[in-house]
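[1] just need the structure, nothing else, for what follows:
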Amino acid sequence: MVKKIGFFVSIILVTVFFTGVCFAKTKLIFNNFFPSSHIASKLSEEWCKEIEKRTDGEVEIQYFSGAHLLKANHVFDGITKGIADIGLSNLAYTPGLFPEMALCDLPFGMPSAWVATYVANKFYNKYRPKEFDKTKVLFFFACGPNLISTTNTPIKTLEDLKGQNLRATGRIADTAKALGAASTQMAIGETYKALQYNVISGAMLPFSTLKDFRFGEIVKYCTTNWQVGNVYTFYVVMNKYKWDQLPEKTKKVFEDVNQIYIDKMGIGWNQADLEGIEYFKSKKGRLIQLSATEEERWNKAVEPVIKKYCQEMTRNGLSMKELKERVKFIRTSIKEMNEIQLSRKIPLPYGD
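    Prediction:
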């Protein structure tokens, strides 16, 4: 009788053990600094649900928006330390941490967020900057070109920028200076009050922020200088140890979903820019187009920003030949992706 009881107990224990193994879940935490209402936040949450769906629930992702766990400038470090498993932030919030990838933030005249998103991923996949080696890169995306929005002065010429103090962070600040304006680096969440109380006279931000962060309520003018516009490049990275623990079939799911959301992020940001324009117009905001003459002047004015970057990077061990090749790669990629964008008839707010 004792043997029979022992036998049944053994069966139960073995069953419980293997059942636990079969139903064991990989639980991950995703940190995003954007508020839940933002397109990048909504799409990130969709990404999480798609991963869960395609792994039949074997991966479970707890999603936090609004920087509840990590602020934007602490995301990369926090992911490497395991405070969160997956994180989203942008290059500009940690100046100097991603020097090679920062090339994507220079004033190449990105025609849209969709193009900039694909260019950033193409650049990373080709050159694999070691600055991301402490993590597993999932994908990159970008906002639309940073345009000049001001509270009181319409910006039609380079001369109009003298005396302007613009919110501009990272490499975008270099562009503001090259165009003749002063710049102030600040978090996006601080910008509304800074504009409201005239701490700054304007900002270099994409159209989308006119609605998403309600800047369209305060600024009166927006110069659509996308021809020289930089973008902010965003990254989504994962703790390397957590990534290495995933089964190969699960990694394949991640990679497949990443490719889908590169496209979704680009299209989503394009749409957000279009919505920003409509919101700005509803607040009686005025859009200013650069004349052909001014466009040429602005392009010439920002050339030193790219040259200065290349000179800085030679001190980081890259040759000028290699840097020129990278600049050429980005310019070529912009043209290629823009042609694809136009052929797919993806909506864009900046013209073709």
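[2] going by C-alpha atoms from here, please, whenever you check contacts or count neighbours.
    Will do.
[3] got the residue ranges for the strands in this protein?
    Ranges of strands within the chain are 26-32, 59-64, 86-90, 135-142, 147-150, 165-167, 182-184, 202-205, 221-223, 233-239, 286-288, based on DSSP state E.
[4] could these go into TSV alongside mean neighbour count?
    TSV is the format used below for the strands of the chain (neighbours: other Cα atoms under 10 Å):
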stretch	mean neighbour count
strand 26-32	20
strand 59-64	19
strand 86-90	27
strand 135-142	23
strand 147-150	26
strand 165-167	25
strand 182-184	20
strand 202-205	28
strand 221-223	24
strand 233-239	23
strand 286-288	16
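[5] could the ones you listed go into CSV alongside distance to D174?
    Below are the strands of the chain laid out as CSV (distance: least, Cα to Cα, whole Å):
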stretch, distance to D174
strand 26-32, 27
strand 59-64, 32
strand 86-90, 17
strand 135-142, 18
strand 147-150, 14
strand 165-167, 11
strand 182-184, 8
strand 202-205, 11
strand 221-223, 18
strand 233-239, 15
strand 286-288, 22
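[6] T314: which of those strands is closest?
    When these are compared by Cα to Cα, strand 233-239 sits nearest T314, at 22.1 Å.
[7] got the angle between the closest one and strand 86-90?
    Between strand 233-239 and strand 86-90, the angle comes out at 160 degrees (axes from the mean of the first three to the mean of the last three Cα atoms, to 10 degrees).
[8] looking at the strands of the chain, which is closest to K324?
    Here strand 233-239 is closest among those (Cα to Cα), at 20.3 Å.
[9] so what does that closest one touch, helix or strand wise?
    When contacts are defined as 3 or more Cα pairs under 8 Å, 6 or more residues apart in numbering; DSSP states H and E, strand 233-239 packs onto helix 75-80, strand 86-90, strand 135-142.
[10] gap between the longest one and the chain center?
    How far strand 135-142 lies from its chain's middle: 9 Å, per Cα atoms, centre = their mean, to the nearest Å.
[11] cool, and stretch 74-85?
    Averaging C-alpha positions (Cα atoms, centre = their mean) puts stretch 74-85 17 Å from its chain's average.
[12] ok, and what's touching it?
    If you take Cα atoms under 8 Å, 6 or more residues apart in numbering as the criterion, stretch 74-85 is touched by 28-31, 69-70, 86-89, 134-135, 237-240, 242.
[13] one more to line up against the first:
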Amino acid sequence: MMRTAILAAGAAALMAAPVAAEDKPVNLRFGVWVGANHPLMQGTAKWMQAVEEASGGSIEFTLYPARQLGAAVDHYDLARDGIADITLVNPGYNAGRFPVISYGELPFNFKDAVSGSRALDQWYRPYAEEEMSDVKFCMAFMHSPGTIHTTAPVSGPEDLDGMSIRPANGTLGNYLSGLGATTIQASAAEMRDLLTRGTADGTASPYSSLVTWGIADAATYHLDMPMYAANFVYVISPMAWDRMSAAQQEIMGEYCSSEWAGNIVELWAEEDLKERAVLEADPAHVFSAPSEAERAAWLEATAPAVARWREMVEAAEIDADAAETAMKAAIADNDAGL
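    Modelled structure (predicted):
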């Protein structure tokens, strides 16, 4: 367990938030499945500090990193059931359970993590009220757009035919399967072994994950175009929300925002750029930039994945046309598109 030692608000903070300072203190158990030193947690620490200071110290956090409260796939239910008060959720780990937000997993939509996170959050908020109705939605965000990293060159989609690739989520897996690849379901932690033994020919990852999981020297060819992003959300337990006063709820609502969705991934995005630069400087790594014709072929091949998304959303009685139009508007509003 790790206590957030960021309560240096003091008397000045109490004066800055006199109403919140009178509230009964609330300590929120914050469950995440990444490690405490993960780049996402650096941005999240700033968010926690901002909430604590705005509340005059009446809202505090205790962080439970590295799956201390449960497996990654269980973190939505941990919040729903009150086992944790706030959790990090990857909706893609719950295949088919959250079809609307999976639009954010479709290939070739976003250019970077910060603008993409703000667009995703802005778009998803009204849908979260229905799709995640048994928790209190806080914010949605994404990592830097990842690509495929392989043991042999890949430039056009035809190069994937016959290759075995580990996708980051089911949406990307369907896309890659449609191009002739065999998809391997495995965790990032398992990928180095699969690549070095020849069981897999590649993986879909952001650049930072190659270093985090020791994959960089096993997959030295990189498709030089942003392909996909994984979605994440922070959700609040309804029981924890009810423990908060109206003033505390107002503060949480202020900091559960599209602006902060972008803010918390800034350091993570910077880390990704640094790791890419390290690989670019290494002559053992090859970056393959698709030609215009190849790029058009990659984009054209997304049509079946979009159609599958529309079918899932319509089955959930959500207007797919309206949702897609709203997403495109949010991407334009935040200058988040490719």
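[14] just to revisit the earlier point, for C48 of structure 1, which of the helices and strands packed on strand 233-239 of structure 1 is the nearest?
    Among these, the nearest to C48 of structure 1 by Cα to Cα is strand 86-90 (10.2 Å).
[15] mean shift of the closest one relative to structure 2?
    Strand 86-90 of structure 1 differs from its equivalent in structure 2 by a mean of 0.8 Å after superposition (mean Cα distance after the TM-score superposition for structure 1).
[16] can you check stretch 263-276 of structure 1 too?
    Averaged out, stretch 263-276 of structure 1 is 2.2 Å away (mean Cα distance after the TM-score superposition for structure 1).
[17] may I see the buried residues of that stretch?
    264-276 (16 or more other Cα atoms under 10 Å).
[18] returning to that earlier point: JSON lines for the helices and strands packed on strand 233-239 of structure 1, including distance to K53 of structure 1?
    Formatted as JSON lines, these follow (distance: least, Cα to Cα, whole Å):
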{"stretch": "helix 75-80", "distance to K53 of structure 1": "24"}
{"stretch": "strand 86-90", "distance to K53 of structure 1": "18"}
{"stretch": "strand 135-142", "distance to K53 of structure 1": "18"}
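[19] Throw the buried residues of stretch 263-276 of structure 1 into JSON lines and include distance to D77 of structure 1, thanks.
    Shown next, in JSON lines, are the buried residues of stretch 263-276 of structure 1 (distance: Cα to Cα, whole Å):
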{"residue": "K264", "distance to D77 of structure 1": "27"}
{"residue": "M265", "distance to D77 of structure 1": "24"}
{"residue": "G266", "distance to D77 of structure 1": "26"}
{"residue": "I267", "distance to D77 of structure 1": "29"}
{"residue": "G268", "distance to D77 of structure 1": "27"}
{"residue": "W269", "distance to D77 of structure 1": "26"}
{"residue": "N270", "distance to D77 of structure 1": "30"}
{"residue": "Q271", "distance to D77 of structure 1": "31"}
{"residue": "A272", "distance to D77 of structure 1": "29"}
{"residue": "D273", "distance to D77 of structure 1": "30"}
{"residue": "L274", "distance to D77 of structure 1": "34"}
{"residue": "E275", "distance to D77 of structure 1": "34"}
{"residue": "G276", "distance to D77 of structure 1": "32"}
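[20] restricted to helices, list the residues you listed.
    Judged by DSSP state H, the buried residues of stretch 263-276 of structure 1 include 264-276 as members of helices.
[21] out of the strands of structure 1, nearest to Q259 of structure 1?
    Of the strands of structure 1, nearest to Q259 of structure 1 by Cα to Cα is strand 135-142, at 7.9 Å.
[22] distance of the closest residue to G170 of structure 1 other than its chain neighbours from K122 of structure 1?
    In space, and not counting its chain neighbours, G170 of structure 1 is closest to A92: 4.3 Å by Cα to Cα, 6 or more residues apart in numbering. Distance, A92 of structure 1 to K122 of structure 1, using Cα to Cα, to the nearest Å: 19 Å.
[23] again with T150 of structure 1
    T150 of structure 1 is 34 Å from K122 of structure 1, by Cα to Cα.
[24] so where do the helices sit in the stretch 201-338 of structure 2?
    207-212, 238-243, 246-255, 258-263, 266-280, 292-300, 303-315, 320-333 (DSSP state H, counting those that start in this stretch).
[25] same check on the stretch 51-200 of structure 2?
    Assigned by DSSP H, counting those that start in this stretch, the helices in the stretch 51-200 of structure 2 fall at 75-80, 113-131, 170-178, 191-196.
[26] and of those helices, who's closest to P226 of structure 2?
    Of the helices of the stretch 51-200 of structure 2, nearest to P226 of structure 2 by Cα to Cα is helix 113-131, at 10.8 Å.
[27] just to revisit the earlier point, wait, what's in contact with the residue nearest to G170 of structure 1?
    A102, T169, G170, R171, Y232, T233.
[28] show me what it lines up with in structure 2.
    Under the alignment by TM-score structural alignment, A92 of structure 1 pairs with G92 in structure 2.
[29] just to revisit the earlier point, between the ones in helices among the buried residues of stretch 263-276 of structure 1, which is closest to V115 of structure 1?
    G266 (7.3 Å).
[30] coming back round to it: quick one, which of the helices and strands packed on strand 233-239 of structure 1 gets closest to L323 of structure 1.
    Comparing those by Cα to Cα, strand 135-142 comes nearest, at 20.8 Å.
[31] and the angle for the closest one with helix 113-127?
    Strand 135-142 of structure 1 and helix 113-127 are oriented at 150 degrees to each other (the same axes, to 10 degrees).
[32] and strand 135-142 of structure 1 with helix 248-282, angle?
    Put simply, strand 135-142 of structure 1 runs at 30 degrees to helix 248-282, going by the same axes, to 10 degrees.
[33] so strand 135-142 of structure 1 corresponds to what in structure 2?
    Under TM-score structural alignment, strand 135-142 of structure 1 corresponds to residues 135-142 of structure 2.
[34] return the distance of stretch 89-101 of structure 2 from the chain's centre.
    In this view, stretch 89-101 of structure 2 has its centroid 11 Å away from the chain centroid, taken as Cα atoms, centre = their mean.
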